[in-house]
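> Quick one: sequence and predicted model below, then my questions.
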Amino acid sequence: MYFGFTSEQLALRENLRDVLVETCPPAVVRNAWRDSPGAVPRLWKQLGAVGLLGLLAPADTGGLGGSEIDLVCLVEECGRFAVPGPLGEHIAAAVPALAAAGTAEAHAAIAGDVVVAVQEPGARRVRWVTGADLLIYPDDDGLGLAARADLDIDRWPSSVDRSVPSAAVTPARARTLPGADAVLAQRRATLAAAAQLLGLADRMVTMSTEYVKMRTQFEVPVGSQQAVKHLLATALVSLEHARPVVYRAAWVLATGASNPELAVSFAKLYAQRAAELAARTALQCHGAIGYSWEHDLHLWMKRVWALGTAWGTTTAHEDVVAAAVLGTPC
């Protein structure tokens, strides 16, 4: 049996990469820190225009009718560019929920005219909410929807990734989203976070490899040293081990296979560990310049750290795996 992305999926990924090269260079990521925290409106419209934001929405609602396998293929690419904004939440959780409920806001979310933040179950802090137009949150009936104007917002201390504005919110007025699957939305958002982590790790390994080829010490490239080669090779091996775990979780959700919660928890754990190792390795290979504000490396590293606690902490996902492996309750 062949396990891999189809030629159509790979072509979509290449087309998305071309779009992101033009619309999301490091300067755009940096500007999300300094000038306009939150989603970049022009970029969001571009992603809507290429159909990415409606990837999981049915075709009859204006979406692409894609699957979770398409999701990880394309969102991983977005991770490579550290695309600012609640990208995973918007694509994986918000748009499908709005489409399932038949809301008028679904079309605007697919087109990129509005940005939708999603609150994690049990979390008081909501990432990206101060730059979003709508909020989807878990309630007793499944999922609820509120406009930003109808939220009581209590700002939260800044994230280590300053492009991620957060706040504690209380909906003053909201409505339910009938037909939206809260559990599926959570799993898809977690999977999207894992895919972004893969892309972030890939970019940092590539960035570091290019740097150590260029940087010289004692008149030889730093990358010619065996110790540096081993560091980067270890990070790359960790990334290549994580990829099939994330891709399998996408297949489990797309096909309705058994144990989706376990597959998604494994995906987040493997992707998080690979991304954290890539970040540490990149910083070690870059040396002191990697700490500097002027270098782009810290933008990618801090996005990894911010995503580390998004959609389930490492401990929470380890508990899910332990319960399945050891047969003990979470």
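Alright, I've got the coordinates. Numbering: from 1, shown residues only.

> drop to CA atoms for contacts and neighbour counts, all remaining ones
Fine.

> can you count the residues close to the closest residue to E77 other than its chain neighbours?
Setting aside the residues directly before and after it, E77 is nearest to G199 in space (C-alpha to C-alpha, 6 or more residues apart in numbering), at 5.7 Å. Neighbour count for G199, taken as other C-alpha atoms under 10 Å: 26.

> again with V237
Taking other C-alpha under 10 Å as the neighbour definition, V237 ends up with a count of 11.

> before we move on, what SS does the nearest residue to L277 once chain neighbours are set aside have?
Spatially, and ignoring its direct neighbours in sequence, L277 is nearest to A235 (6.0 Å; C-alpha to C-alpha, 6+ apart). Secondary structure for A235, judged by DSSP: H, G, I helix; E, B strand; the rest coil, is helix.

> contacting residues around A235?
When contacts are counted by C-alpha atoms under 8 Å, 6 or more residues apart in numbering, A235 is found next to V205, A274, L277, A278, T281.

> do you know how far it is from W33?
Note on A235: its distance to W33, by C-alpha to C-alpha, to the nearest Å, is 27 Å.

> ok so, going back, so which of the contacts of A235 are in helices?
Judged by DSSP state H, the contacts of A235 include V205, A274, L277, A278, T281 as members of helices.

> In addition, the following structure is provided for comparison:
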Amino acid sequence: MAHPSLSEIPHLLQRISEEARAHFGEGKVANYIPALANVKPNQFGMAIACVDGSTHTVGDAHVPFSLQSITKLFTFVLALRAEGDALWQRVGREPSGAAFNSIVQLETENGIPRNPFINAGALVITDILTSRYVQLDYALLGALRRLADDPELHWNPEVARSEREHADRNMAMAYFMKSHGNFHNDPALVLDNYCAQCATEMTCAQLAQASMFLANDGRDLTLQGQPDEHFLTADQTRRVNALLLTCGAYDAAGDFAYRISLPVKTGVGGGIVAVIPEVGTVAVWSPELDAKGNSVLGAFALERLVQLTGWGYSSV
């Protein structure tokens, strides 16, 4: 299948948006975090940021939404930059096959989470970063502001507070991992950082831009040609994309790999970011979720994008 030209992308996005909107009502907005339950369900936005520097959007692509688990991608990258391969002593690289907030595997696997993108793994990553940064929330925002080239990015304190007040299961995981020696800081402090992290808000356009380095061998386009343009090495970028392909969509990762065949990270705020190596990144948002916690319209839109362009089968 011939890949689309840049001039064709706006038409493709409009077609996908029209088809996706026919699926409103097939999912439900996340309600286990009360602040997210108030989000208007019938919204859909999509953005494609290309390595040539162009960005194409449709629908509600400039409406901020709560990143939630998508931030696990960026904290994982920060930890990988800081720790290198030592990171893998504390977290695994395997798909979990269990719900993102499951505690069962921790007991059978001695407090070592399966991967960085389930909640237990993301808590270990946040614990690692809590040891490195006095104010982790600002360290993360600083990285995201650099990557998105937008100094106004922020996290929502109301969402963070709502999430923190309903974090009993995550707190149980933290204490369980601490009992196995795989948690070094006060769980309450780590949970504060974790909930602030998850409450980060971005638009589809900003998210696509911020994740561009994953499609560009680790290079940050906003610093192109400068000494520190590499946010990750090319080898690290390849490995991050491999983990996104196998572990990025909760316990639906296999289904996403089969249907979409792109590295992705999803979040219960309704967002999904996908990487098309050497082409660009795609961010899609629609808050209605399926039973696994993934955006119904977002998954549909990415699958249609791959079908219409052939990107997924030839670019990874």
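Arrived safely. Given the structure is predicted, the values throughout are model-derived calculations rather than measurements.

> Quick TM-score on the pair, please.
A TM-score of 0.28 describes the superposed chains when it is computed by TM-score structural alignment, normalised by the length of structure 2; 155 aligned residues with a C-alpha RMSD of 6.9 Å.

> would you turn the contacts of A235 of structure 1 into TSV with distance to T176 of structure 1 and neighbour count?
Output for those, formatted as TSV (distance: C-alpha to C-alpha, whole Å; neighbours: other C-alpha atoms under 10 Å):
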residue	distance to T176 of structure 1	neighbour count
V205	43	24
A274	38	26
L277	41	21
A278	41	30
T281	45	21
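
> Now render these as TSV, adding distance to A147 of structure 1.
Compiled in TSV, the contacts of A235 of structure 1 are given as follows (distance: C-alpha to C-alpha, whole Å):
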residue	distance to A147 of structure 1
V205	40
A274	36
L277	38
A278	38
T281	42
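
> Among these, which one sits closest to A182 of structure 1?
Minimum separation from A182 of structure 1 among the contacts of A235 of structure 1 (C-alpha to C-alpha) is found for A274, which lies at 28.1 Å.

> Quick one: the helices in structure 2, in order.
Using DSSP H, the helices assigned to structure 2 run over residues 9-20, 34-37, 71-83, 104-108, 119-132, 136-148, 157-164, 168-179, 187-198, 204-210, 234-247, 253-259, 296-309, 311-315.

> Let me fix that, I meant to ask about the stretch 51-200 of structure 1.
With helices called from DSSP state H, counting those that start in this stretch, the stretch 51-200 of structure 1 shows them at 68-80, 87-88, 95-100, 105-111, 182-214.

> Who are the packing partners of the shortest one?
The helices and strands touching helix 87-88 of structure 1, judged by 3 or more C-alpha pairs under 8 Å, 6 or more residues apart in numbering; DSSP states H and E, are helix 182-214.

> Check which helices and strands the helix it packs on is in contact with.
Of the remaining helices and strands, those touching helix 182-214 of structure 1 by 3+ C-alpha pairs under 8 Å, 6+ apart are helix 68-80, helix 87-88, strand 220-221, helix 226-255, helix 260-286, helix 297-308.

> May I see the ones you listed organised as a markdown table, with distance to L135 of structure 1 added?
Conversion of those to a markdown table gives the following (distance: least, C-alpha to C-alpha, whole Å):
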| stretch | distance to L135 of structure 1 |
| --- | --- |
| helix 68-80 | 21 |
| helix 87-88 | 13 |
| strand 220-221 | 50 |
| helix 226-255 | 24 |
| helix 260-286 | 24 |
| helix 297-308 | 19 |
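
> Isn't H317 of structure 1 up against L269?
Yes - taking C-alpha atoms under 8 Å as the definition, H317 of structure 1 is a contact partner of L269 at 6.8 Å.

> These two: which is more packed in?
Neighbour totals were compared for H317 of structure 1 and L269, and L269 leads with 24 against 21 (other C-alpha under 10 Å).

> which residue sits closest to that one, ignoring its sequence neighbours?
Distance criterion C-alpha to C-alpha, 6+ apart; nearest residue to L269 of structure 1, sequence neighbours excluded, is T314 at 6.3 Å.
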